[in-house]
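In: the sequence and its predicted three-dimensional model are supplied below.
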Amino acid sequence: MTRLSVNINKIATLRNSRGGSIPSVVEATINCQKFGAEGITVHPRPDERHIRRQDVYDIKPHITTELNIEGYPSKDFMKLVIDVKADQATLVPDKPGQLTSDHGWDTIKNESFLRDVISELKSHGIRASIFVDPDQKMVEGAKKVGTDRIELYTEPYASGYMADPEKAVAPFVAASKLAKSLGLGINAGHDLNLKNLKYLIDMIPYIEEVSIGHALIADALYMGLRNTIQEYLECIKP
C-alpha cells in the first residue's frame, strides 16, 4: 500500500508572502492528516523562504502519522532532524540557494559522506531515504551506503508522461525492480500530480510513499484541501 505524504512547504510560502501566521502550517498539518494524508513532509532550506526551522518544532507535536524532513544533510539540518526525532529524513543533494530539487545523489562519489550521515540517523532511530535518479548504478550505490529507502526523483517521468507514458516510466520501473531486489524501500516524488500519479503506481505498485506538495496545494485552491487529498488517495489506492 502506497502512502501519501503531503508536503506543506507551499502553505508556508503563502504565509511568508504576507507575513504573520496565516495560513497556519500547524492547522495545515492537523487538517491534512484529518483529511486522510498518511504523512507530512517539510523541506526547510537555509534561507527559510518557505518552511522555517521553528515551523518544524511547532508541527511536531501535532504529527499523528509520520514526519518526513527533506534537505541537504548539513550540520543544522541534522540537528533539526534529530531534535524533533523525525520518522524519516530524506537526503537531497541541493545547493544552498537552489530553487527546487532537480537531481539525485551520485551515490558512488558521495559514498563515504552518505554512509556517515545515514549511520548517524539510524543511531537515533530515524529512517533514512536518499534522493536518486533512476540510474541502476546509483541504486546499487544507495544500497552500499546503508540507506533504508530511496526516493526516486520523478521529474523526468512527469515531463515525459503526456508524450509517451510507457517510455517515461520505463527507467523508473527498472530502477525500482533493482531496488526491491536489493531490499531497499522505494519512495517517489517531484512533479507528481493527478494526471500522472495513478499510472506510476499501477506500474510500480510497491512504491511505499509518494511525497507531493506543489501540485496538491495548487489543486486545493480549486477543489479544497479535503477533496484534493481524497483525489490523490484515489490515485494510489488499489
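Out: Received, thanks.

In: drop to CA atoms for contacts and neighbour counts, all remaining ones
Out: Will do.

In: tally of neighbours for Pro73?
Out: Counted with other C-alpha atoms under 10 Å, the neighbours of Pro73 add up to 20.

In: for Glu140, same thing?
Out: The burial count for Glu140: 17, using other C-alpha under 10 Å.

In: and it, what element?
Out: Using DSSP states H and E, the element containing Glu140 is helix 136-145.

In: give me the contact list for that helix.
Out: 105-108, 111-112, 114-115, 118, 130, 132, 150, 174-175, 178-179, 182, 184 (C-alpha atoms under 8 Å, 6 or more residues apart in numbering).

In: give me the buried entries from the residues you listed.
Out: By neighbour count, with 16 or more other C-alpha atoms under 10 Å, the contacts of helix 136-145 hold 105-108, 111, 114-115, 118, 130, 132, 150, 175, 178-179, 184 as buried.

In: among the residues you listed, name the ones in helices.
Out: Those of the buried ones among the contacts of helix 136-145 mapping onto helices are Glu111, Leu114, Arg115, Ile118, Ala175, Leu178, Ala179, per DSSP state H.

In: turn those residues into a markdown table, including distance to Leu192.
Out: Below are those laid out as a markdown table (distance: C-alpha to C-alpha, whole Å):
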| residue | distance to Leu192 |
| --- | --- |
| Glu111 | 28 |
| Leu114 | 26 |
| Arg115 | 29 |
| Ile118 | 26 |
| Ala175 | 18 |
| Leu178 | 22 |
| Ala179 | 20 |
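
In: for the residues you listed, which one is nearest Tyr222?
Out: Distance to Tyr222 across these (C-alpha to C-alpha) is lowest for Ala175, with 34.9 Å.

In: and the comparison structure, right after this:
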Amino acid sequence: MTNLSVNINKVATLRNARGENVPDVERVAVDCETFGAQGITVHPRPDERHIKHEDVFALRPLIKTEFNIEGYPSPEFMDLVLKVKPEQVTLVPDAPDALTSNAGWNVTEHKEFLTEIIDRLREAGIRSSVFVDPDVAMIKAAAKTGADRVELYTKPYADMYPSDPEKAVAPYVEASKAAHNCGLGVNAGHDLNLANLRYFHEKVPYLNEVSIGHAIIADALYLGLKETIKQYKECLS
C-alpha cells in the first residue's frame, strides 16, 4: 500500500494573499484526512511565504495520520521540528530563497552533516527521509547516514512522461530497488499528478508514500477536495 500525503503549502499561500484566515489551513488539513489522505505535509520556509511556524504548532495536535515536515535543516528548522515532533522529517537541500525543491542532495558531499542531523532526529523518535535524485550512488550514500527513507525527486519523470513513460520511469524503478536493498523506505514527490501517478505507482516497487501538493490543490478547484483526494487514492490502489 502506498500512502498519500497532501502538501498544504498552496492553501497557506492563498490564505496569506489576503492576510486573513481564508482558506483555513487547519480545517483543510483535517478535511484532507477525513477525505482519506494518510498524511499531511508542510514545508515551512524561512520567509514564511506560505506555511508559518505558528501553523506548524497549530497543526500538530489536529493531525491524526502522519505529519511530515519538509525543509532544509538549518538551526531554526531543527529547533522547530524537535519541538513539534512530527512522525517524519524530510530533509531537502533548498536554498532559503528557492521557489520550490528542484534537486536532491549530493549526499556524498554532505554525508557528515546529514548524519549528524539524522542522529538528532532519531534520538527524538522522528523518522527521517532524505530528498534525492534517482541516483543509486546517492541512495547508497543516504543509507550510510542512518536515514530511514529517501524521497525520490520526480520532476524529471513528470517532464518526460508524456513523450516516453517507459524511459521516464526506468531510473525510478532502479532507484527504488536500490533503496529497498539498502534497507531504506521509499517516498516520492514533485509534479506527480492525475495524469502520471497511476503509471508511476504501477511500475515503481516498494513505494511507501507520495507527497503531492500543487497538483492536488489545483485539481480541487475543479473537482472539489473530496473528489480530488478520492481520485488520487484510486491511482494508488
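Out: Thanks, I have the structure now. Since this is a predicted model, take the numbers as computed values, not measurements.

In: quick check: TM-score for this pair?
Out: Overlay of the two chains. TM-score (TM-score structural alignment, normalised by the length of structure 2): 0.99; 237 aligned residues with a C-alpha RMSD of 0.5 Å.

In: sorry, back to before: name the residues of the helix holding Glu140 of structure 1 that come out as buried.
Out: Gln136, Met138, Val139, Glu140, Gly141, Ala142, Lys143, Lys144, Val145.

In: helix or strand: which one has Phe172 of structure 1?
Out: Element membership of Phe172 of structure 1, judged by DSSP H and E, is helix 165-181.

In: with Gln231 of structure 2 instead?
Out: Going by DSSP H and E, Gln231 of structure 2 is in helix 225-235.

In: name the helices or strands packed onto that helix?
Out: The helices and strands touching helix 225-235 of structure 2, judged by 3 or more C-alpha pairs under 8 Å, 6 or more residues apart in numbering; DSSP states H and E, are helix 25-34, helix 197-203, helix 214-223.

In: contact partners of the last one?
Out: The reference is to helix 214-223 of structure 2. By C-alpha under 8 Å, 6+ apart, helix 214-223 of structure 2 touches 6-8, 10-11, 191-193, 225-229.

In: since we're on Ile8 of structure 2, how many residues are nearby?
Out: Using other C-alpha under 10 Å, Ile8 of structure 2 has 24 neighbouring residues.

In: can you pull the contacts of it?
Out: Val25, Val28, Ala29, Ile40, Thr41, Val42, Gly213, Ile217.

In: and the gap between the fourth one and Val25 of structure 2?
Out: Counting by C-alpha to C-alpha, to the nearest Å, the gap from Ile40 of structure 2 to Val25 of structure 2 is 11 Å.

In: neighbour count for those two, which is higher?
Out: Ile40 (26 against 22).

In: ok so that one is a strand residue?
Out: Yes - using DSSP: H, G, I helix; E, B strand; the rest coil, the assignment for Ile40 of structure 2 is a strand.

In: how about the most centrally placed residue in structure 2, secondary structure?
Out: With distances taken as C-alpha atoms, centre = their mean, the residue of structure 2 nearest its centroid is Ser211 (4.2 Å). Per three-state DSSP, the local secondary structure of Ser211 of structure 2 is strand.

In: what lines up with Arg127 of structure 1 in structure 2?
Out: Arg127 of structure 1 maps onto Arg127 in structure 2 when the alignment is built from TM-score structural alignment.

In: hmm, its match is touching Leu82, no?
Out: No - Arg127 of structure 2 is beyond contact range of Leu82, at 11.7 Å (criterion: C-alpha atoms under 8 Å).

In: comparing the two, which residue is more hemmed in?
Out: For the pair Arg127 of structure 2 and Leu82, the greater number of neighbours falls to Arg127 (19 against 16), based on other C-alpha under 10 Å.

In: ok, that one - contacts?
Out: Arg127 of structure 2 neighbours (C-alpha under 8 Å, 6+ apart): Glu87, Gln88, Val89, Leu121, Ala147, Asp148, Arg149.

In: determine which two of those residues are furthest apart.
Out: The span of those, defined through C-alpha to C-alpha, is set by Glu87 and Ala147 at 13.8 Å.

In: more neighbours: those two, which one.
Out: Higher neighbour count among Glu87 of structure 2 and Ala147: Ala147, with 26 against 16, using other C-alpha under 10 Å.

In: helix/strand/coil for the aligned residue in structure 1 for the more buried one?
Out: Superposed on structure 1 with TM-score structural alignment, Ala147 of structure 2 falls opposite Thr147. Counting by three-state DSSP, the backbone at Thr147 of structure 1 sits in coil.

In: any idea which helix or strand carries Thr13 of structure 1?
Out: Per DSSP H and E: helix 9-18 holds Thr13 of structure 1.

In: next: Ala89 of structure 1.
Out: Assigned by DSSP H and E, Ala89 of structure 1 belongs to strand 88-91.

In: how close does Thr34 of structure 2 get to Val22 of structure 2?
Out: Taking C-alpha to C-alpha as the measure, Thr34 of structure 2 falls 19 Å from Val22 of structure 2.

In: what's the average distance for the helix holding Glu140 of structure 1 when superposed on structure 2?
Out: Taken over the aligned residues, the distance from helix 136-145 of structure 1 to structure 2 averages 0.6 Å (mean C-alpha distance after the TM-score superposition for structure 1).

In: next, the angle from that helix to helix 165-181.
Out: Counting by axes from the mean of the first three to the mean of the last three C-alpha atoms, to 10 degrees, helix 136-145 of structure 1 lies at 30 degrees to helix 165-181.

In: and helix 136-145 of structure 1, how far from the chain's centre?
Out: Centroid separation for helix 136-145 of structure 1 versus its chain: 19 Å, with C-alpha atoms, centre = their mean, to the nearest Å.

In: returning to that earlier point: to what extent does the strand holding Ala89 of structure 1 diverge from structure 2 after superposition?
Out: Counting by mean C-alpha distance after the TM-score superposition for structure 1, strand 88-91 of structure 1 comes out at 0.1 Å.
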